[in-house]
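Visitor: here you go, sequence then predicted model.
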Amino acid sequence: MTQMPRLKRRHFLVGAAGASGAAIVGLPNVTLAQDGTPLPDYVAWKNADTMIVHSPETLETVRGAIGTSIVTPNDEVYIRNNLPAPDDSIVADRDAWEVTFEGLAEPMSLTVGQLKTVGVETIATVLQCSGNGRKFFEHEASGSQWETGAAGCIIWSGVPVRDLVAMMGGVAEGMDWLTGTGGEEIPEGLPPETVQVERSVPVAMMETAILAWEMNGEPIPLAHGGPLRLVIPGYYGVNNVKYIKRLAFTAEESPASIQQTGYRLRPVGEKGAPSQPSMYEMSVKSWITGPLMDAATGKVQIHGVAMGGTSAVETVELSLDGGETWADAPFVGPDLGPYAWRPFVVIADLEAGTHTLASRATNANGDVQPEDFPPNERAYGHNGWRAHAVDVTVA
């Protein structure tokens, strides 16, 4: 598999064109992603020009594909699956998919069709892998070397979990966790808890969580968790359990390895443990997504996206000189709520030469995007503005 070069900072020559997808000569119906790797069959519908294939289960969105629109189209959203996607037979009759609810006064099982009669809510959220930005760390952490493309802004529609809780008589006493179990097939011969995708989040998240059946106005594609996905606004993607088949209120966190030792923020060289912080709430973050296209003069449209994590992004600043000076950058487009990102655009007249462009966001809680982010074993959560800066040469 083609490996992306490891760069501390991306360098762009204004006026240079990027690579694009193409069919493999002699192999009809096989399409190359942006990095020259064929798209896996289950995501062959993706826009190949905007995809980088790290593995069959991990596809990254090309940095320059995120423009000045808020919502990321389904065919450009990144892919991160901890297990292979189930057979597509599970989306043949989407309304028949059944979910079991536990830890409630009146536990029951409901189909997607029945869930649609309980209530509907639409919410815009940033979906982001915990490892987004892994490529910027120095310690060569294992895993896909994501740059900025393991993130997208999605509009989800589904039933609010709080409505289901009310319908089932409330949460049973002593239940401190909301636990979602995915419906992926467990490989034969492996203990389920070692590979099962099952995540627990604090029970308070039931107030904003939804069970979604729609993604950007369409039935959720199989590759993204259809027919039904748990969405926890403001939380990293691993907590947004795909193919959800069980939603339980539990007294303890899930015993699954992905909960107990995986996705834990820990020092380099240390093993994962339940005592370490789990990858729950996303942090304030921004990055520049252009210029990456031709420019006839030094006047350049600089654009990017900014997110607040679990509170709304309030401001974003832009630097043209590597952080020496900063100026406010205006947002464009409507505000889709506290969990969505907001595009920003600045028109700058850049002189010939190389410029280091950086962005720095602040959220409604007053959290400011830091200059750097300390290393951790699995290279999670990088939101440092300096590593996300880009060097742009104006010819």
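Guide: Received, thanks.
Visitor: okay, CA-based contacts and neighbour counts for the rest of this
Guide: Will do.
Visitor: ok, the residue nearest to Glu281 when sequence neighbours are not counted - contacts?
Guide: In this structure, Glu281 finds its nearest non-sequential neighbour in Tyr235, 4.5 Å apart by Cα to Cα, 6 or more residues apart in numbering. Going by Cα atoms under 8 Å, 6 or more residues apart in numbering, Tyr235 touches 279-282, 309-310.
Visitor: second structure for comparison follows:
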Amino acid sequence: MTRFNRREFLKTLATGSAALLALRFTSGCEFVDVETFGTGGDTSFLTPQDDGVWFWQSGNSIAKEDAPNIAADDWRLAITAGDQRLGELNYQQLRELGAQGQELTYWKTLRCVFSLNLGPLLTSLIANGLFTGVPLTAALEAIDIPAEAVKIRTFGADGFTSNIPLSRLNAEGQLPVMLAYELNGEPLSRLRGGPVRLIIPEMWGYKNMKWLDRLDFTASDEAFGVYETVRFRGVASIDAPGKMALANHTITLAGRNATLDGPDITIEGVAVSGDAAITEVRFSVDDGPERQADLLGDDAGEVRQSLPPALQALMADAAQDDESWPLPNVWVRWSANIEGLSPGSHTLTVRAFDSEGRAQQLDTGDPLAVAQAVRVPFEISD
């Protein structure tokens, strides 16, 4: 794997070769048709975990047929501090913790760090679902964590590695870090990282370790992990805090240079912010005046009614059930009507705004950390 320093990486992102860079880094990805989720159907707010609908991504660039295949009864989570073994947790013990009242469910939008709005291949690595599991803190209650520990290094059975700050486990005002064993009311599938994966509400997908098999407590605060030290070496925002950047994915025009029947069209998309809620989406055509798009499904009752009965009940038990919508860390769908477009070439610009006062901009210099607006060329047919 060729190593890029930060300057080379950002320079490449700023050029037309961004898609080539993504292909180099994402040979373990399978890009799904973005139209299969996010709009339409009875479960438009929720992405089924089925193969070919929920996106596939491997941090170690492995093909899906080579993904770890771990039976639930065989799953073990080793807990270490360097060479010292602190404990172990198996699947039955984890489920027993859930049955004893420790189980929780919450909405989480998983977004791959390669899902930047830079090319037609980079729009589908995002999905939204209801994860169920046990808070990591509950699983660690019987573990004597070293007092000097500041980070948890995370290891997957596929060889992928990352880390999370130890302080994140008890962060105030944040949903708990979760050892998840279900997605959308069903056992977490092999390709989604089952039988158990790490889920961290506000963080990029790579921090949510699939096929989790070891946690290592360390006193070292140095960057650690495949993305942190190899693939994005030198990009500070990739390691800490690892939060998803404010994002906007246009669904209608995901293919770029799409040809649409005019003169009136409807555009749709999803927007999400890693540690905040989406408050507004604005759009303009050909750099004209901005208009406000409609936020869809931003009411808990409306979302619940769009789900099958079993998932309606699960949503009612979710940790966010009494929160105001839209939710932090969870996508919101948006839609807008554009009328009277003339035949020929046009450019759509879309910007999202969040509850922390951040707004997407056209040129940020570091799209992994700072919000970047979406510009999409399209055609109106004669």
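Guide: Nice, I can see it. Only a predicted model underlies this, so the values are computations on that prediction, with no experimental measurement involved.
Visitor: one step back: in JSON lines, list the contacts of Tyr235 of the first structure along with distance to Phe373 of the first structure, secondary structure and neighbour count.
Guide: Shown next, in JSON lines, are the contacts of Tyr235 of the first structure (distance: Cα to Cα, whole Å; DSSP: H, G, I helix; E, B strand; the rest coil; neighbours: other Cα atoms under 10 Å):
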{"residue": "Met279", "distance to Phe373 of the first structure": "15", "secondary structure": "coil", "neighbour count": "22"}
{"residue": "Tyr280", "distance to Phe373 of the first structure": "17", "secondary structure": "coil", "neighbour count": "20"}
{"residue": "Glu281", "distance to Phe373 of the first structure": "16", "secondary structure": "strand", "neighbour count": "16"}
{"residue": "Met282", "distance to Phe373 of the first structure": "14", "secondary structure": "coil", "neighbour count": "24"}
{"residue": "Gly309", "distance to Phe373 of the first structure": "16", "secondary structure": "coil", "neighbour count": "25"}
{"residue": "Thr310", "distance to Phe373 of the first structure": "18", "secondary structure": "coil", "neighbour count": "22"}
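Visitor: between those, which is closest to Lys8 of the first structure?
Guide: Taking Cα to Cα as the measure, Met282 is the one of the contacts of Tyr235 of the first structure closest to Lys8 of the first structure, at 22.4 Å.
Visitor: which position in the second structure pairs with the closest one?
Guide: Structural correspondence for Met282 of the first structure with respect to the second structure (TM-score structural alignment): Met244.
Visitor: before we move on, what about Gln114 of the first structure?
Guide: Under the alignment (TM-score structural alignment), Gln114 of the first structure maps onto Gln93.
Visitor: do the same with Thr261 of the first structure
Guide: So, by TM-score structural alignment, Thr261 of the first structure is matched to Thr229.
Visitor: how many neighbours does the closest residue in space to its match that isn't next to it in sequence have?
Guide: Distances taken as Cα to Cα, 6+ apart put Ala223 closest to Thr229 of the second structure, at 6.5 Å, once the chain neighbours are dropped. Ala223 of the second structure has 20 neighbouring residues, counting by other Cα atoms under 10 Å.
Visitor: ok, Asp382 of the second structure next?
Guide: Neighbours around Asp382 of the second structure, by other Cα under 10 Å: 11.
Visitor: now it. Nearest residue, chain neighbours left out?
Guide: Nearest non-adjacent residue to Asp382 of the second structure, counting by Cα to Cα, 6+ apart: Pro343, 5.1 Å away.
Visitor: residue contacts, that neighbour?
Guide: 262-263, 379-382.
Visitor: so how do I select the buried members of the residues you listed in PyMOL?
Guide: Of those, the buried ones can be selected in PyMOL as follows, counting by 16 or more other Cα atoms under 10 Å:
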select buried, resi 262+379+380
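Visitor: farthest-apart pair in the contacts of Pro343 of the second structure, please.
Guide: Between any two of the contacts of Pro343 of the second structure (Cα to Cα), the greatest distance is 10.6 Å, for Pro263 and Glu379.
Visitor: ranges for the helices of the second structure?
Guide: Secondary structure of the second structure by DSSP state H: the helices cover 6-13, 18-25, 91-97, 136-139, 226, 300-305, 309-316.
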